[in-house]
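Predicted coordinates and the sequence they were generated for:
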Amino acid sequence: MAQKSKEIIYVGTYSQNNSKGIYVLEFDRENLTTTTVQTVHDKQNPTFLALHPNKQFLYAAYREGKDEKDETGTIVSYSIAPDTGKLSKINEVSSAGVSPCHISVDPTGNVVFLSHYQGGNLSTFKILETGGLSEVASFIQHTGKSVHANQTKAHMHSMIPSADGEWVYASDLGIDQILKYKVNLEKGTVDENPVIIKTTPGAGPRHFVFHPSLPFAYSLEELSNTVSIYSLDQTNGDLSPIGRINMLNDKLHSDYNAGADIHFSMDGRWLYASNRGQDNLVVYKVDQATGLLETQGHVPTGGIHPRNFKVDEKGALVFVANMETDNLAIFTLDSDTGMLKATGKNIEIPRPVFIDQLFIE
């Protein structure tokens, strides 16, 4: 008999409020409900996860070190059971830096990239044939500061690879820079002499995304609550700033705001960004000729302190991790308008930070 298709959701959390670490959930699309398949808690605070392009492996960035005296974090590699989505540990290695906050995998499936917020540094790892990881292959320390009170030192926040894996773009919130590193796919390393793209002082670049089909890139700036728009030179990977747009709803007052995450709709017509403070997602329409953005509206996230969110790969739903209210809120996505509508359905998870999705056919 043919295997019934399944949808699996992986959730990374802070180890607080009785969280059990990484949650592996089976998603019922018809009823918008989930069943817990597995929980995994190898270390404290598995806050960010990354799927391998072949969907056979998953990598988790844990804030806790390999032992009690280790101030650095730990990266754990897992194999994914092809029929259930369950995780089995392959190996673990030191993250080489303090407080890993973001992990990503190059699209060719050869390198893992890791960002450390507190340490202000980055590390890379070669992916082995088993799906496990080598010890650290590259480690680069950033230095400097900028004009905001939260920018007294470097704060690496994400590394996003180009579509061909040739480059990786490192967003450093503390020094207001996006650094373009050359990737050595064979060695699993990055070149130590990056091309530096300076952002607006006080912006705080946090997360970064490429348009799925057009030569444009977008930087979410946490401290200024803005999105900067770049044209992408596809011959050499260079970025050129072409615009910048506000994230906030002018009709709402909030003393604290901090931009968090940014993602495209599957068709590339709409761009979404999350804000902690106003606790909403801003919806942008993407001009398909110029790459510039037009604000369409703001959608309350159905909870407090939205961190990562996931645009459904089927194009119909959006899942938002509201960390302070311990819930993943589910929204429908109108592909004609780009707007989101609350379903009233929530997945109760303690301190959720990260969401990803796997389809088992």
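Ah, there it is. This structure is a prediction, so every number in the text was calculated from the model and none was measured.

From now on I want contacts and neighbour counts done on CA atoms only, so please keep to that.
Fine.

ok, how many other residues are close to the closest residue to Val286 other than its chain neighbours?
Nearest residue to Val286, sequence neighbours excluded (CA to CA, 6 or more residues apart in numbering): Leu293, at 4.9 Å. For Leu293, the neighbour count with other CA atoms under 10 Å is 20.

thought Leu293 was touching Ala273?
No - with contact defined as CA atoms under 8 Å, Leu293 does not reach Ala273; the gap is 12.0 Å.

ok, now which ones touch Ile90?
Ile90 makes contacts with 76-79, 130-132, as judged by CA atoms under 8 Å, 6 or more residues apart in numbering.

can you tell me which of those are in strands?
Members of the contacts of Ile90 lying in strands (criterion: DSSP state E): 76-79.

closest to Val353 among those residues?
Val76 (17.3 Å; CA to CA).

how close does that closest one get to Leu25?
19 Å (CA to CA, to the nearest Å).

Gln288 now?
Per CA to CA, Gln288 is found 36 Å from Leu25.

Name the residue in those two with the higher neighbour count.
Legend: neighbour count by other CA under 10 Å for Gln288 and Leu25, higher for Leu25 (23 against 14).

Surely that one touches Thr33?
No - assessed by CA under 8 Å, Leu25 is found out of contact with Thr33, at 9.5 Å.

Which neighbours do the two have in common?
In contact with both Leu25 and Thr33: no residue, using CA under 8 Å, 6+ apart.

any idea how far Lys126 is from the residue nearest to Leu128 when sequence neighbours are not counted?
Closest residue to Leu128 apart from its sequence neighbours, by CA to CA, 6+ apart: Ser134 at 6.6 Å. From Ser134 across to Lys126, the span is 5 Å (CA to CA).

Kindly report the same for Gly85.
Gly85 sits 24 Å away from Lys126 when distances are taken as CA to CA.

cool, Lys182 as well?
Counting by CA to CA, the gap from Lys182 to Lys126 is 15 Å.

which of these two has more neighbours?
More crowded of Lys182 and Lys126, by other CA under 10 Å: Lys126, with 24 against 20.

helices or strands next to the one helix or strand the more buried one maps to in the packing?
Assessed by DSSP states H and E, Lys126 sits inside strand 121-127. Applying 3 or more CA pairs under 8 Å, 6 or more residues apart in numbering; DSSP states H and E, we find strand 121-127 packed against strand 111-116, strand 133-141, strand 189-190.

here comes the other one, which I'd like you to weigh against the first:
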Amino acid sequence: MKKSLCAIALMSMVTAAGAANAQSFVYVSNAASGTVTGYTLDKVAMKLEPIGRFPAGEGAMSSVVSADKKMLYVSIRSKPYHVAAFHILNDGKLEKAGDTPLPESMAYLSTDKRGHFLLSASYGGDLFSINRIGKNGLVETPPVQVVHTGKRAHAIQVDPSNHYLYVTLLGADQMLQFHFDQDTGKVTPNSPSFINIETEAATGPRHFVLAPKLDGQGKQNMYILTEMAGNIKRLTMNTNGTFTPQEDIVSVSPDDQKSMQRGEARPLTGDDNLPPTYKPRIWQADIHITPDGKFLYSTERTNSTLSSFSVDPTDGHLTYLRSIKTEKQPRGFAIDNSGRFLIESGQKSTQLSLYAIDKSSGKLTQLGQYPTDNGANWVSIVE
């Protein structure tokens, strides 16, 4: 009995020491500088500590961390289009591992749940690609499958079961629905093969998130951010892995809606080298949900705001809470796995904002701002 107690005590000490020494690394893609900047997230001191600046390639944008947390993959959206793979070292520094060609300029990267395949969607090429990831962590070529889509494929993800795959089409106002074979990496259309997202013309379904747990009715909720309508659409999963739209939630503040209606001009520049426009518009970018599923956040680029919502545990309904000003032309952000910190980047800013998330109210409190390179647009966290 004494030996058992000693063993339990020793195991507890080891576990506690491991938790105390566990590190969180933050990586930011900087398209204009062609770099990835790295930071350590100190959760005790509640600050970021710079690790270094790592060359990646002009147009470095979407990134994703491998399932085993050993690799970082970054989409390079300048020719020749490819994905850059980096080893994540113990101190958080990045070591270049290799480059793999991709069929097009890829706006969004993700992996399947087992980490065996890299999934990438091309906004400019109207397609998505599935590439196997080798045991050495490198992305392999040729792709397992390339699927041509409707206009402006933007985001691509699998569901928590790893059996279904979804792709939003920003230009077609649709979401494609597939069966995903986790052994071969290939997809086949589900039935129906797509759903219409629009409640009006040209809403632009962009990024989406799946709730981390089922709601009180046992339903899986999905939230799709519409780039141009100022809404978030809530959908629920059916037994065959397809989704049914449920409701639209207004996702920009009343003040922002009024300023756009007044026609206040703001010079804007978009992705894919689009020309600037002075037409006022809603221009949403990114969406994430806390690991406990209680709060959801989104960014809007025209007014440089970060908005927060509470999530009803009964049915997944969103309630708008507030919007705050953040980095100029906010593009991408990330939430740590404790749900206590949010890191946000801006394409027109050369610094990051670190926020604390109030666990009871969802309110964001800025803890600090930290230098990064030009064209910061994507944030990934390794924990």
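Thanks, I have it. These figures come from a predicted structure and were not determined experimentally.

re earlier: let me know which of the helices and strands packed on strand 121-127 of structure 1 is tucked in deepest.
Stretch with highest mean neighbour count among those: strand 111-116 (a mean of 28; mean count of other CA atoms under 10 Å).

in structure 2, what residues pair with that strand?
Strand 111-116 of structure 1 corresponds to residues 117-122 in structure 2, going by TM-score structural alignment.

before we move on, what about stretch 44-64 of structure 1?
Under TM-score structural alignment, the match for stretch 44-64 of structure 1 is residues 58-78.

Buried by neighbour count: which residues of that stretch qualify?
Neighbour-count burial for stretch 58-78 of structure 2, with 16 or more other CA atoms under 10 Å as criterion, is recorded at 58-66, 71-78.

Need the distance between the two termini of that stretch.
Termini of stretch 58-78 of structure 2 sit 6 Å apart (CA to CA).

separation between the corresponding residue of structure 2 for Ala342 of structure 1 and Pro50 of structure 2?
Using TM-score structural alignment, the partner of Ala342 of structure 1 in structure 2 is Gln366. Relative to Pro50 of structure 2, Gln366 of structure 2 is positioned 18 Å away (criterion: CA to CA).

Compare those two (neighbour count), which wins?
Pro50 (18 against 14).

excluding its backbone neighbours, what's nearest the more buried one?
Pro50 of structure 2 sits nearest to Tyr39 (CA to CA, 6+ apart), 4.3 Å away.

element containing that neighbour?
strand 35-42.

Please look at Thr124 of structure 1 and Val136 and confirm they touch.
Yes - if you go by CA under 8 Å, Thr124 of structure 1 and Val136 touch, sitting 5.9 Å apart.

picking that back up, next one: the residue nearest to Val286 of structure 1 from Glu221 of structure 1, what distance?
Distance from Leu293 of structure 1 to Glu221 of structure 1, by CA to CA: 15 Å.

do Asp255 of structure 1 as well
Distance from Asp255 of structure 1 to Glu221 of structure 1, by CA to CA: 17 Å.

Can you tell me the closest non-neighbouring residue to Gln351 of structure 2?
In space, Gln351 of structure 2 comes closest to Pro371 once its chain neighbours are excluded; the distance is 4.2 Å by CA to CA, 6+ apart.

number of nearby residues for the one you found?
12.

What are the neighbouring residues in contact with it?
350-352.

Counting neighbours, which of the residues you listed comes out on top?
Going by other CA under 10 Å, Leu352 tops the contacts of Pro371 of structure 2 with 24 neighbours.

That residue -> structure 1?
Leu352 of structure 2 maps onto Leu328 in structure 1, by TM-score structural alignment.

So what does Asp99 of structure 2 match up with in structure 1?
Alignment note (TM-score structural alignment): Asp99 of structure 2 maps to Glu92 of structure 1.

how big's the offset between the strand or helix carrying its match and structure 2?
For Glu92 of structure 1, the host element (DSSP H and E) is strand 87-94. When structure 2 is overlaid, strand 87-94 of structure 1 sits 2.3 Å from its aligned residues on average, using mean CA distance after the TM-score superposition for structure 1.

now that strand against strand 22-28, angle please.
Using axes from the mean of the first three to the mean of the last three CA atoms, to 10 degrees, the direction of strand 87-94 of structure 1 lies 150 degrees away from that of strand 22-28.

quick check, distance from strand 87-94 of structure 1 to the centre of its chain.
Relative to the chain's own centre, strand 87-94 of structure 1 is displaced by 20 Å; criterion: CA atoms, centre = their mean, to the nearest Å.

got the angle between it and strand 121-127?
130 degrees.

residues of strand 87-94 of structure 1 that come out buried?
87, 89-90, 92-94.

Quickly note the distance from Pro100 of structure 1 to Ile22 of structure 1.
16 Å.

higher neighbour count, these two?
When neighbours are counted by other CA under 10 Å, Pro100 comes out ahead of the other of Pro100 of structure 1 and Ile22, with 34 against 27.

So His305 of structure 1 sits against Ser274, correct?
No - with contacts counted by CA under 8 Å, His305 of structure 1 stays clear of Ser274, the gap being 9.1 Å.

Looking at these two, which is more packed in?
Applying other CA under 10 Å to His305 of structure 1 and Ser274 shows that Ser274 carries more neighbours, namely 32 against 26.

Which element, helix or strand, includes the alignment partner in structure 2 of that one?
Aligned by TM-score structural alignment, Ser274 of structure 1 pairs with Thr299 of structure 2. Using DSSP H and E, Thr299 of structure 2 sits in strand 295-300.
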